[in-house]
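Enquirer: Below is the structure, and that's it, no one-letter string:
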């Protein structure tokens, strides 16, 4: 039996910039009120260079609307959080319902970040255009599948091919997915198409973790629970807030802290997991 090796004392001290020199793609980072923006700021604060993907038409069609300062305003907020002044913060559009768009996005992000991509955070999602079992139709199901599931798997495929083609694989490869608590409590009967699409990602997480293991990449999914991204107000908002032990909604930076930690070497032994980050949310 080999002797147990413990880390040296200096290796136990927390590095304030654990992602220094690494590169990351964050999808769905279109507005400063969203989780993608919060994640990107955390990664930049940890030292990473970041490419922000956005699809402004989706937000513009929602009740909350597009960010008033546009993608460059979002990027400016991420640059402000950088701990490494030399880190790159770039951004670009992409309609990921186009089957060719995920591979193009991976290539574009890698090129913008110096030819390498270490971390992929698949944060984008389709909101709305959904309903109960009686209300959904084929178009709703197809739309959620195309955005929330198919595009993520195609991103994973392109990322795997990029890692395979690299002559030297750098450590710290990460693929981070987002689910929505569709398997908790009574599920999401009012958003069936969304729940099905996100559930497929949760189901695929372990398989993807096995697939990526030889590429030096861990794969995990995070369920952030209800997060205040500006989509709900009034009495319903207060009712949901009361379902948290802390009496408040999750804020975008709450799941962002977990996602950023999963991107660091401290989480190198965590893979194939769906992790709830819900602040003790009590579902009915």
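Expert: Alright, I've got the coordinates. Since this is a predicted model, take the numbers as computed values, not measurements.
Enquirer: make it CA atoms for all contacts and neighbour counts henceforth
Expert: Will do.
Enquirer: which other residues reach the lengthiest helix in the chain?
Expert: In the chain, taking DSSP state H as the definition, the longest helix is helix 192-212. For helix 192-212, the external contacting residues (C-alpha atoms under 8 Å, 6 or more residues apart in numbering) are 126-127, 130-133, 136, 140-141, 144-145, 148-149, 160, 177-180, 182-183, 187-188, 217-221, 271-274.
Enquirer: need the next SSE after it, C-terminal direction.
Expert: strand 217-223 (DSSP states H and E).
Enquirer: how near is residue 156 to residue 238?
Expert: 38 Å (C-alpha to C-alpha, to the nearest Å).
Enquirer: Residue 267 now?
Expert: For residue 267, the distance to residue 238 - C-alpha to C-alpha - is 35 Å.
Enquirer: rewinding a little: pick out whichever of residue 156 and residue 238 has more residues nearby.
Expert: residue 156 (23 against 14; other C-alpha atoms under 10 Å).
Enquirer: Confirm that the more buried one sits in a strand.
Expert: No: read with DSSP: H, G, I helix; E, B strand; the rest coil, residue 156 is helix and lies in no strand.
Enquirer: Going by neighbour count, which residues in stretch 261-280 are buried?
Expert: 261-264, 268, 271-279 (16 or more other C-alpha atoms under 10 Å).
Enquirer: Second structure follows, compare the two:
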């Protein structure tokens, strides 16, 4: 696996230049680590001409051994600036119920308008039924589900009806099979998937599409050797997903080509477990 602390090249990511996002501003949440999905999305959008608001909350990454990337948010922002993007960084803990409105307010203050939101952030709290407690359940719900809903609310409130309004949410694969060791995460991410269709129906008349992505097992540096092997054996293509795989789908959904896809949960997981 790649070293999560190794900076990526500022060379435009493969496929990104197929889109033209000049004049558009996207808020991407959960951009704390250079090896993460959020970072890959930010690079794709920057290479396609977008300006960016990049949200991060690095203390969460520091809770997991081997995943801390203290300078990651700044490094990703610098990469995107080298690709030509105007970048605003915002650090906020989405466990705070006021954080979504504060993040959107700063984005609008700096850029005037936000054209799309990619809610990539997540608290990945684990635990079996026997081990879970109310505190972790509440925290995962607050960060993963509540903050996502409130962020979409704030985005919709500032949207002025111009073409290209986009929301992309992130879920996990619990709708295809059980994940009994990660119940707080699974329950909260299931809520994100379930809110997608209702938000899409409500916001479509305002020119905003809402979709949800399940990126499947993605190599962002979190798996040990046994997990890496177990997943790879169940991948028909013989490899894990990469952050760039998810980023390509998100970029397409944000583009004009994705305007007729609305209210869907899209599985981008290479046929995992099929």
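Expert: Here it is on my side, so go on. It should be emphasised that the depicted structure is a prediction, and the values quoted were computed from it without experimental measurement.
Enquirer: And the buried residues of stretch 261-280 of structure 1, which two are furthest apart?
Expert: Greatest spatial distance in the buried residues of stretch 261-280 of structure 1: 268 and 279, 23.7 Å, computed using C-alpha to C-alpha.
Enquirer: how near is the residue nearest to the spatial centre of structure 1 to residue 158 of structure 1?
Expert: With distances taken as C-alpha atoms, centre = their mean, the residue of structure 1 nearest its centroid is residue 123 (3.3 Å). Distance of residue 123 of structure 1 to residue 158 of structure 1, computed by C-alpha to C-alpha: 16 Å.
Enquirer: From the contacts of helix 192-212 of structure 1, which land in helices?
Expert: 140, 141, 144, 160.
Enquirer: Surely the first one touches residue 130?
Expert: Yes: counting by C-alpha atoms under 8 Å, residue 140 of structure 1 sits close enough to residue 130 to count as a contact (6.0 Å).
Enquirer: Compare these two (neighbour count), which wins?
Expert: Higher neighbour count among residue 140 of structure 1 and residue 130: residue 130, with 21 against 18, using other C-alpha under 10 Å.
Enquirer: List the contacts of that one.
Expert: Contacts of residue 130 of structure 1 by C-alpha under 8 Å, 6+ apart are 136, 140, 190, 191, 192, 193, 194.
Enquirer: circling back to that earlier point, if you rank the ones in helices among the contacts of helix 192-212 of structure 1 by neighbours, which is first?
Expert: For these, neighbours tallied by other C-alpha under 10 Å; top is residue 144, 25 neighbours.
Enquirer: sorry, back to before: show me which of the contacts of helix 192-212 of structure 1 are buried.
Expert: Using 16+ other C-alpha under 10 Å, the buried ones in the contacts of helix 192-212 of structure 1 are 126, 130-131, 136, 140-141, 144-145, 148-149, 160, 177-180, 182, 188, 217-221, 271-274.
Enquirer: Could you dump the ones in helices among the contacts of helix 192-212 of structure 1 into CSV and include distance to residue 56 of structure 1?
Expert: Listed next are those as CSV, based on distance: C-alpha to C-alpha, whole Å:
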residue, distance to residue 56 of structure 1
140, 20
141, 22
144, 17
160, 27
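Enquirer: Let me know the closest of those residues to residue 43 of structure 1.
Expert: residue 160 (21.0 Å).
Enquirer: Help me confirm that the closest one comes into contact with residue 213.
Expert: No: using C-alpha under 8 Å, residue 160 of structure 1 is not in contact with residue 213, being 10.4 Å away.
Enquirer: Residue 226 of structure 1 maps to what in structure 2?
Expert: Aligning on TM-score structural alignment places residue 226 of structure 1 opposite residue 217 in structure 2.
Enquirer: Thought residue 243 was touching that match, still the case?
Expert: No: with contacts counted by C-alpha under 8 Å, residue 217 of structure 2 stays clear of residue 243, the gap being 9.9 Å.
Enquirer: Just give me the neighbour total for the counterpart of residue 236 of structure 1 in structure 2.
Expert: Aligning on TM-score structural alignment places residue 236 of structure 1 opposite residue 227 in structure 2. Residues near residue 227 of structure 2, counting by other C-alpha under 10 Å, number 10.
Enquirer: Next one: residue 227 of structure 2 from residue 256 of structure 2, what distance?
Expert: Counting by C-alpha to C-alpha - residue 227 of structure 2 and residue 256 of structure 2 are separated by 38 Å.
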